[in-house]
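**Q** heads up, no residue letters with this:
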């Protein structure tokens, strides 16, 4: 039995122990508090602030793009985005969280943002995993290598390579040769090796065997973005954008189960009319890696920001982008915002108001689409095969200001697909931006039965097997792109077979104008006094020129065996009589002295109308439009010399290569040892110098005598072949040198004869030969003709507005040139164009005969490549140019259908545009008038039968 004393002692001892423990705990707590609040007060204060108080950048809405009446063509709207913030808690449950996220995304048709270069795909039989780098539209090998190297270096792969190759040398101390070796080693690291290394780097080792490779890559997308953004401070990672409202609600409800994941709102670009106006609006895209430094300096966030990539979006990026804001927030332990502590508001970009009329644009695009589809379905009409009529363009301008009211290029594309990472599918990418492949080329050849058409294929080729003929055609029509090193799959579309939705045909396609150029020839004839309004010629058959080697005939004689008979300028315009305009060209050339002046006479006037520029002037080749354009040139002596000399020089290179003793004048790739490279450089330099000498001889106004040229070429050939060891090894004899000099003389003589031929002026007069322009130039030319002779600078943009609608800057009309063409000449031209649309027999009469607004126009057709276009599966361009109303013109139009056959086939597009512009006036005259389209209701009532069965050739 324990005594009471001992019991009390034991109780006291236990009390003392508990008390001591409690005192110890309190002492530790006090020490900890002292450490936190006094000793390391600032440190813990900063840590707490860092964890709970964040400063984040807020995206500014891009400025709106609106039409002339204020209708929105591009705008920004708030969209739901899904983000992930890396915190201690969210990191611990990362994989289970992402599994939930992916499940919800997939169920709601949301798409994870995926700009990751490294792609992973499981084969159809599930037995093999394919790893690759996807360079999208970048097909140039040098650029691909640069992107791949940047990708690997950004993720530290170069550190390991440098450690292995140059253990004791710092990265910054490497010499250029050492850097090249490091780069070469990096390029040898396979996509699969990169994938496996990143699995390890991103802490995914433990799950690698339990998940399929595609799922691992989805985790990797988030992990990699976290890593790449780790140097930017606090910044959530965007997992998906443009979520539906329902999907956003599900994610918000599930937040307790998905730590680190939040739903936020952010402005995204929206094009409410989809593909309408895509040719001038352009699109936005992520910043290319090679532009990283440039845009970072301008304050862009490379990982998330979009920039204008084409069209108005690109041309006015600085105006549209707006100014970012900042938000100071308090965040919880999961990284989610609890409240806003302070904010600097974003400032929206400027509104860009265009001269475009949305309703006219709608009419132009929808009717052009219908016309092209109708032509494809009709196939061959009057021996013209239009099955490839899948492209076209329309331009409409205000003739008195230069404002562009319509600019269409078809097919179009939906810019919305570029505005979000989830939008542009592989299929759409291939359609819009993908290169031509062998499969595409063969399918085109087979579908059109081109193996049975001579032109490209010779008589000997036609005896070969079908497969052999297909191969010959494939390599001719779609040759392999040799600019891509080691390329065996990407082919070039040199003959413009396939439609390219992102290429603006309205501003960048350089094509012959055909008979739409005839009013220009008539202007020159009238102004130079070669013809008058009453001048007549008898089109009775072939045109007998002053030059026995040159013969020509009108289309009517070629088609029907007889000509137009007696024609004056009005009849010639109405029925598009080639014979009449050959005669104008003949008179002009003769009256000018049958020399360079005569060959340049038409060009001298055409330049005033914006159809090219004098090559000896310092004028800028531009219409003034704000988006990228090409600028075509009318036939002129100087430009043709350069073109024809280049053509004949290429022909000569081919002939010398195929001669009995071949001479290779192609420059070779500089590769091999230093000695070999020096030899190739020397040889290439000699070839360039030799070909330059030949071209100079070709371009002389009058070539030297046979003896002088032969002697000059023999000396040059001996110098060339003697200076290159490769050529010296061919052991050329004096006989060989003489034979090659003879071939060269023949080509020089042929080139010079063609350069100085009067035929160039005849072809130019009817819009063929060397004449090539954009539809934009042709519209400006029509406007200049009918407005009194003033050529205006063309503009898409009317004004810039601030977010409150106040005008900041306005575009004023600017006359670039006064042509000083007489009023009498202009009236004669207008009358001739009126007969085209309003008098029976006019080539566009069938389209405009019942149209209530008097107007004028000109149809045209221009061959693509006359001798082989059928063998290519192509046919003539179909043109229509016009103006309305007749008395006091307000608008000018140009419509072109690629492979459209004849101009009267596309004339209904111009009519549809007129209907919208003159809608109120038309309804006053006829309240029951049936319009081709109703842009407000987005309906149509298009009847195209008359355009196909109408009178005329063009």
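**A** On my side now, so go ahead. Just so it is clear, the model here is predicted, and its values are computed rather than measured.

**Q** all contacts plus neighbour counts: C-alpha atoms, from now on.
**A** OK.

**Q** distance between the helix or strand hosting residue 26 and the chain's centre?
**A** Using DSSP states H and E, residue 26 sits in helix 4-34. Counting by Cα atoms, centre = their mean, to the nearest Å, helix 4-34 is centred 82 Å from the centre of its parent chain.

**Q** and for stretch 782-793?
**A** Distance, centroid of stretch 782-793 to centroid of chain: 29 Å (Cα atoms, centre = their mean).

**Q** so what touches stretch 650-667?
**A** For stretch 650-667, contacts defined as Cα atoms under 8 Å, 6 or more residues apart in numbering pick out 683-684, 687-688, 727, 732, 736, 740, 743-744, 747.

**Q** 6 Å instead, please
**A** 684, 687 (Cα atoms under 6 Å, 6 or more residues apart in numbering).

**Q** quote the end-to-end distance of it.
**A** 13 Å (Cα to Cα, to the nearest Å).

**Q** show me what contacts the residue nearest the centre of the chain?
**A** Closest to where the C-alpha atoms of the chain average out (Cα atoms, centre = their mean) is residue 503, at 3.7 Å. By Cα under 6 Å, 6+ apart, residue 503 lies in contact with nothing.

**Q** let me know the secondary structure of it.
**A** Counting by DSSP: H, G, I helix; E, B strand; the rest coil, the backbone at residue 503 sits in coil.

**Q** from residue 282, how far out is it?
**A** Plainly put, residue 503 is 10 Å away from residue 282 if you go by Cα to Cα.

**Q** same check on residue 623?
**A** Taken as Cα to Cα, the span from residue 623 to residue 282 is 19 Å.

**Q** what of residue 906?
**A** Separation of residue 906 from residue 282 (Cα to Cα): 25 Å.

**Q** with neighbour numbers in mind, choose between these two.
**A** Just comparing residue 906 and residue 282: by other Cα atoms under 10 Å the higher neighbour count belongs to residue 906, 31 against 22.

**Q** list the buried residues of the strand or helix carrying the more buried one.
**A** Taking DSSP H and E as the criterion, residue 906 maps to helix 903-917. In terms of neighbour count (16 or more other Cα atoms under 10 Å), helix 903-917 has its buried residues at 903-917.

**Q** likewise for stretch 438-447?
**A** The neighbour-count check on stretch 438-447 (16+ other Cα under 10 Å) flags 438, 441, 444-445 as buried.

**Q** for residue 334, the count of nearby residues, please.
**A** The burial count for residue 334: 23, using other Cα under 10 Å.

**Q** counting by contacts, list what the helix or strand residue 808 falls within packs against.
**A** Element membership for residue 808, per DSSP H and E: strand 807-810. Using 3 or more Cα pairs under 6 Å, 6 or more residues apart in numbering; DSSP states H and E, the elements in contact with strand 807-810 are strand 797-801.

**Q** put this next to the first one:
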């Protein structure tokens, strides 16, 4: 019998197990590959395509801006732009790449685009480069800058670490308060940390395989450091300016990262040679690209800057608004001020772009799709380039002469640094020239981040302290720096409330409100003749001092108090007789029995001429111009009443604080709102003020009012309540009793104060309703203030026999093919009825102004075309001491039109602080000569050699026509601004 032995189990060898494991892993990999490459092929292909596909936007050129004769005032030119695209490789080699780029730019005298608010001055000190002098605006910009970069998050963790959910408004305000305490230095340190700039000194050996933990530990070491500690380490190897240069690019990348893929602009408007150098080295510059981009070009530089405006980046506070309209807030420019802003929608083009594939370096490998961009529409202005040049340059020359050598042998007027000229086509309202001084070259702002620190300070953030000291030295202003430029104690910012600093971006032609002075007198002449208070040939004896009506309570006078003897309307305009026009208003006032209608009668004429507007809304506001303007104020009962009420509380508080009002004495009674006052005391003080204001509001209102006695009684309880609540008043009483050795009778004090309050309201009412202000208004003084544009419009209306047209700067809008999109026609908005005989008399009086005996005779000597004119010397302040305190002088104003018998053009000019109206007449003659150049040569072929102004502003004008030549300008021929 055969017995079988049990078989031994065969053990698996190590190699078999390993093979099984390997086969299993391999099988899983194969299955996974099949899954990815077959089942999920389409999905992952789409993802791969998306990650390597970019849409590169192409900026569209803006539409052109032409003058009325087809000359190009604003166009575009192609320029080379250097950009950076964030990819894995470009990010890894960021600092290496930037070093090379900065080196190329530096060696070729190029600037990189630097829009970072945080800057470093020449002494290595950090500061914020604000583009505003407003303290509130600065705070808002600074707060937004820090929040956009996440600096509030660290503050929030410190203040409200355990807070869950949304923060309250109070908590947010606290965070903002702490953010504003961060100095520019603190902000720099925080940004160094935010942007991981420790990478500059990170050991490069830690990037090797197997060093991950060591690298992680070193990164953790730096992240636990403060921004200042990291900065100190970086400064051992790099300069502070090097660090900031890196930061500028890092910051731009971060700000754009919220908006998806976008290339970052490193440098704009680089030279072709520089672009070529970069192109040759692109393989060593991952993420860098060179492209052609349109930028704005203003071929005539400063010419028409007050009309054209300029381009600027989109502010952080308005990003969301513009991005909703399709703008790229990080790189697109928008029109700022002038036509560029007002017609932004028409001028901006339609963007195009390309969908491309890129490699790991961000370089284009394939273009998949291209969308063409389209240029914006063209805007054709009413401006005549030649008339504009004459207006703008003659204004600048006259101001320069006034401030340096003086004019006509007189002393220089050092504060005469601002001015404006406006010329209007009489029959249409088309603006032929609009100049504001000082002006600027808009080319400077066509490329962001290219301004020098000096230019940035001049245009956006003037050093008023430095300027003020120089101004005081030149003008002899006695009030001191703080009187000239008030300093806010909290912010340390000075305020130019006295309008002394010459501001290039401020359009003095459309925004500057000035008293017209005697240039207003033709309005009073029209009113007086039309209302029949004076006849054309009627004379009155002008004795120089208006003292023939003692009941008006004061004695205004002519300039210098010099009389003109027997004076009719023509002589009154020729000699600018204040006396005659005082009497005209006196008669108007009495014709309407001295009531509200009497006080408003002159204003009714002024409003129809376009000077200010009826506060009750009966007149259309403004001149109709397309760019921003301010609306002037013509004296009327309502306007003056409103002005008196708004300032009355200051006079009331000051008088009662002193303890004396018009000879009535009482114990000083302080009703000024104080921080230390209790809420109850604050309310009591306000209640008394409200009662006074309510009383004043009823002046001129036809309703039943409390008598003076009734009002007197009604304020006594309010006064007594303040006395009982005010610790300060009690201390004043105690001090008074100790000093005088008597007991104060509070009831008697209440009565005295109530009487003084009542008398105060009576006095205010008297000032509101008496004839003093209407008499001032008759000669263009008092509260009447208008813009030069309004005053030019008034002159054009007078020249047009009372027909007032809407003022405009634009004739039409066209496409690039010349198709008219919109055309603007003449639009009549009002009519002043003027009797032909009255009109002829007024024109004759104005004709004499530029002839023998007239104030503008010298300037217009030899000018063959008859003109109608009126000069004006307008007071800045009624008090001579005010002039001395702040170093200012009266305005010089001039208005007129030509030719006399068939007016075609009206002009108004003003020079601030020039002291005499005739000094503003020179730009008017220059404008006339440019406008009538052909007629003048026909009248006298030798005229150009006889008139130095014609030669300077017409014959020798450097701004020739560019209708055909500009289109041929090549990129390399464009000079950088």
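**A** Done, it's in. Being a predicted model, the structure only gives us computed values, none of them experimental.

**Q** can you pull the TM-score for these?
**A** Once superposed, chain against chain, the TM-score is 0.85 (TM-score structural alignment, normalised by the length of structure 1); 880 aligned residues with a Cα RMSD of 3.3 Å.

**Q** quick one: map the residue nearest to the centre of structure 1 onto structure 2.
**A** Using TM-score structural alignment, the equivalent of residue 503 of structure 1 in structure 2 is residue 506.

**Q** can you give me the distance of that match to residue 418 of structure 2?
**A** Taken as Cα to Cα, the span from residue 506 of structure 2 to residue 418 of structure 2 is 10 Å.

**Q** residue 335 of structure 2 now?
**A** Relative to residue 418 of structure 2, and taking Cα to Cα, residue 335 of structure 2 is found at 24 Å.

**Q** just give me how far the longest strand seen in structure 1 sits from the chain centre.
**A** Longest strand of structure 1, by residue count under DSSP state E: strand 72-84. Here strand 72-84 of structure 1 is found 25 Å from its chain centre; the criterion is Cα atoms, centre = their mean.

**Q** check which helices and strands that strand sits against.
**A** strand 65-66, strand 237-243, strand 261-270.

**Q** what's the closest of those to residue 692 of structure 1?
**A** Nearest of these to residue 692 of structure 1, taken as Cα to Cα: strand 65-66 at 49.7 Å.

**Q** whereabouts in structure 2 does the closest one align?
**A** Going by TM-score structural alignment: strand 65-66 of structure 1 matches residues 65-66.

**Q** now stretch 270-282 of structure 1
**A** The aligned range for stretch 270-282 of structure 1 is 297-309, by TM-score structural alignment.

**Q** what about that stretch, start to end distance?
**A** Where stretch 297-309 of structure 2 begins and where it ends lie 12 Å apart, using Cα to Cα.

**Q** just send the buried residues of stretch 438-447 of structure 1 back as TSV, with secondary structure too.
**A** Shown next, in TSV, are those (three-state DSSP):
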residue	secondary structure
438	helix
441	helix
444	helix
445	helix
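
**Q** as a markdown table, these with distance to residue 693 of structure 1 would be great.
**A** Output for the buried residues of stretch 438-447 of structure 1, formatted as a markdown table (distance: Cα to Cα, whole Å):
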| residue | distance to residue 693 of structure 1 |
| --- | --- |
| 438 | 39 |
| 441 | 39 |
| 444 | 42 |
| 445 | 41 |
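
**Q** ok, those residues vs residue 257 of structure 1, which is closest?
**A** Scanning those for proximity to residue 257 of structure 1, where the rule is Cα to Cα, the winner is residue 438, at 50.0 Å.

**Q** check the mean deviation of the strand holding residue 808 of structure 1 from structure 2.
**A** By mean Cα distance after the TM-score superposition for structure 1, the fitted strand 807-810 of structure 1 averages 0.8 Å away from its aligned residues in structure 2.

**Q** give the aligned range of whichever helix or strand comes after that strand in structure 2.
**A** The first helix or strand that comes after strand 807-810 of structure 1 along the chain, using DSSP H and E, is strand 815-818. On the basis of TM-score structural alignment, strand 815-818 of structure 1 is assigned to residues 828-831 in structure 2.

**Q** now the helices for the stretch 401-550 of structure 1?
**A** With DSSP state H, counting those that start in this stretch as the criterion, the stretch 401-550 of structure 1 has helices at 426-432, 438-447, 459-462, 466-477, 505-508, 518-527.

**Q** can you list those helices in a markdown table and add distance to residue 395 of structure 1?
**A** Formatted as a markdown table, the helices of the stretch 401-550 of structure 1 follow (distance: least, Cα to Cα, whole Å):
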| stretch | distance to residue 395 of structure 1 |
| --- | --- |
| helix 426-432 | 22 |
| helix 438-447 | 30 |
| helix 459-462 | 43 |
| helix 466-477 | 30 |
| helix 505-508 | 7 |
| helix 518-527 | 19 |
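
**Q** who wins for proximity to residue 933 of structure 1 among the ones you listed?
**A** Nearest of these (Cα to Cα): helix 505-508, 21.9 Å.

**Q** any idea how far residue 910 of structure 1 is from residue 832 of structure 1?
**A** 18 Å.

**Q** try residue 438 of structure 1
**A** Taking Cα to Cα, one finds residue 438 of structure 1 at 38 Å from residue 910 of structure 1.

**Q** ditto for residue 16 of structure 1
**A** 105 Å.

**Q** same check, this time on residue 376 of structure 1
**A** Remark: distance between residue 376 of structure 1 and residue 910 of structure 1 (Cα to Cα) = 20 Å.

**Q** cool, and residue 649 of structure 1?
**A** 43 Å.

**Q** show me where the stretch 851-954 of structure 1 has its strands.
**A** Taking DSSP state E, counting those that start in this stretch as the criterion, the stretch 851-954 of structure 1 carries its strands at 856-862, 877-884, 891-898, 933-934, 939-940.

**Q** among the ones you listed, which is nearest residue 628 of structure 1?
**A** strand 891-898 (18.6 Å).

**Q** for that closest one, grab the matching residue range in structure 2.
**A** Using TM-score structural alignment, strand 891-898 of structure 1 pairs with 905-912 in structure 2.

**Q** now that stretch, how far from the centre of its chain.
**A** Using Cα atoms, centre = their mean, the offset of stretch 905-912 of structure 2 from its chain centre is 22 Å.

**Q** alright, calling it a day.
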